[in-house]
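J.: Make a model of this:
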Amino acid sequence: MSINHYKKIAGITIPDSKIATQATALLLEHGTEFIYNHSLRVFLFSSLNAQRNSLPHDSELLYVASVFHDLGLVPHYSSPDLRFEVDGANAARNFLKGHGIAEDKLQLVWDTIALHTTIGIAEHKENEVALMYSGVGLDVMGEGYENLSPGHREEIIKAFPRDGFKKKIIPTFFGGFEHKTETTFGNIKADVCAFMLPNFHHKNFCDCILHSPWSE
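T.: Below you'll find the model as predicted:
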């Protein structure tokens, strides 16, 4: 895998602690160049949003969460029946447990990853959760694009190229849960299944109510 290592991009220092370095090594071992570049951009965008809004946060934990946030899509970490966000969150928690990280910080990282696609909730939680949600939204859907200076935008994309991101990200998502499409019920990834599978029939909440075992 051809990747770039930087100490600082767009004024943001990229953590190089033992934990951060080992997390990056796992991303490089089990992920792809495409996911690596996306994950680093998410960290940088999240950090810039923190800087712009003066939001205190744990940069190392935010970095680890960014590194693991899409690893639930890759075979090594993918379960047969859990949402990919939960797989990534579980992987990060297990990794951090090995470093003796406190329980409250384990939960914080778990929430940051597990909720990164949960619209309407993640942005109201702890700073790390809200920040990574914002970084993912900026990279994937361009949310807050207007707040990113042209200079920072160019510097980040040069370091961690998008490489046809718009065309590749939907198939990348789908490849991570095509064996368990039922896990997309009730979340935005059901849209990915509908896009990739023309005849996709998704579970319907109203049907669940109307066909419940209750007599009335």
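
J.: When you work out contacts or count neighbours from here on, use the C-alpha atoms and nothing else.
T.: Will do.

J.: Chain neighbours aside, what residue packs nearest to the spatially most central residue of the chain?
T.: Centroid check for the chain by C-alpha atoms, centre = their mean gives H69 as the closest residue, at 3.4 Å. Excluding the flanking residues, the one nearest H69 by C-alpha to C-alpha, 6 or more residues apart in numbering is I113, at 5.1 Å.

J.: So which residues of this protein form strands?
T.: Secondary structure of the chain by DSSP state E: the strands cover 8-9, 12-13.

J.: which helices and strands does the first one pack with?
T.: Helices and strands in packing contact with strand 8-9 are listed as helix 150-159; criterion 3 or more C-alpha pairs under 8 Å, 6 or more residues apart in numbering; DSSP states H and E.

J.: before we go on, could you also do this sequence so I can check it against the first one:
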Amino acid sequence: MGWVRLGFMFPETPAAAAAMSVVGRFCSPALLNHCVRSYLWAATYGEAHGIAHDEELLYVAALLHDMGLTESFDSHTVPFETAGGRLAWVFGTAAGWPQERAARAEEIIVLHMRDDVSAAADPEAHLLQVATSWEIVGRHADQFPADVRADVLARYPRLTFGAEFLASFEDQARRKPDCAAAASVRNDLATRMAANPLS
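T.: Alright, predicted model coming up:
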């Protein structure tokens, strides 16, 4: 898997540090850990499969991908991934990124809730999709060995993540019945989450 080389190293850039400050300020401990785990799963999977990607861009998108579920940035008019993507665009622009790079962060976050994207078409979106589908419903379980799972969960435990996330998606579904979160709830999200080997 290349896990030893990865060794929980995160990008050391001003934007990466700022993204961690944002999630630390606005996310619950359980949601913050989920966002960090999402990056770690994504980076590990990418390394194992030789998927070249922009580490800083993936890290920032992974940390910010669920900001639209937080009380401060929830939207009553657009899906949570759209709200979170727009926030990522604002974040990237404020961090001094070119508008094209800020737009990529937005795109990755929006796409993580859409139909599967290939690694060739968009490596960062693909990796975030793999990571979050593993985190939420246990998809791609065979790609993450038991020792890797144990290591990540020991450092970034799930805490009350399952209950918090399900409640957030059910709330999104009630208020925005046409969104992707609502479709997930209708597709028996609760049962699929309960069967996740990470839970």
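
J.: Got a TM-score for the two of them?
T.: For these two chains in superposition, a TM-score of 0.83 is obtained (TM-score structural alignment, normalised by the length of the second structure); 186 aligned residues with a C-alpha RMSD of 2.4 Å.

J.: related to what we said a few turns ago, and the residue nearest to the centre of the first structure, what pairs with it in the second structure?
T.: Taking TM-score structural alignment, the alignment pairs H69 of the first structure with H65 from the second structure.

J.: Please apply the same query to A130 of the first structure.
T.: In the second structure, A130 of the first structure lands on H126 (TM-score structural alignment).

J.: And for P171 of the first structure?
T.: The equivalent of P171 of the first structure in the second structure is A167 (alignment by TM-score structural alignment).

J.: likewise N94 of the first structure?
T.: By TM-score structural alignment, N94 of the first structure lines up with V90.

J.: wait, that match sits on A103?
T.: No - the pair V90 of the second structure and A103 fails to qualify as a contact (C-alpha atoms under 8 Å) at a distance of 9.2 Å.

J.: Just want to check the distance between the match of P171 of the first structure and Y45 of the second structure.
T.: Counting by C-alpha to C-alpha, to the nearest Å, the gap from A167 of the second structure to Y45 of the second structure is 28 Å.

J.: between those two, which one's more packed in?
T.: Y45 (22 against 13; other C-alpha atoms under 10 Å).

J.: Show me what the lengthiest helix in the second structure is packed against.
T.: Ranked by residue count under DSSP state H, the longest helix found in the second structure is helix 29-48. When contacts are defined as 3+ C-alpha pairs under 8 Å, 6+ apart, helix 29-48 of the second structure sits against helix 55-64, helix 123-137, helix 161-175.

J.: any chance of the ones you listed in TSV, plus distance to G96 of the second structure?
T.: TSV is the format used below for those (distance: least, C-alpha to C-alpha, whole Å):
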stretch	distance to G96 of the second structure
helix 55-64	13
helix 123-137	20
helix 161-175	32
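
J.: Looking at those helices, which is nearest to L31 of the second structure?
T.: With C-alpha to C-alpha as the measure, helix 161-175 is the member of these nearest L31 of the second structure (6.2 Å).

J.: Show me what A182 of the second structure aligns to in the first structure.
T.: By TM-score structural alignment, A182 of the second structure lines up with K189.

J.: wait, T184 of the first structure sits on A190?
T.: Yes - using C-alpha under 8 Å, T184 of the first structure is in contact with A190, at 4.8 Å.
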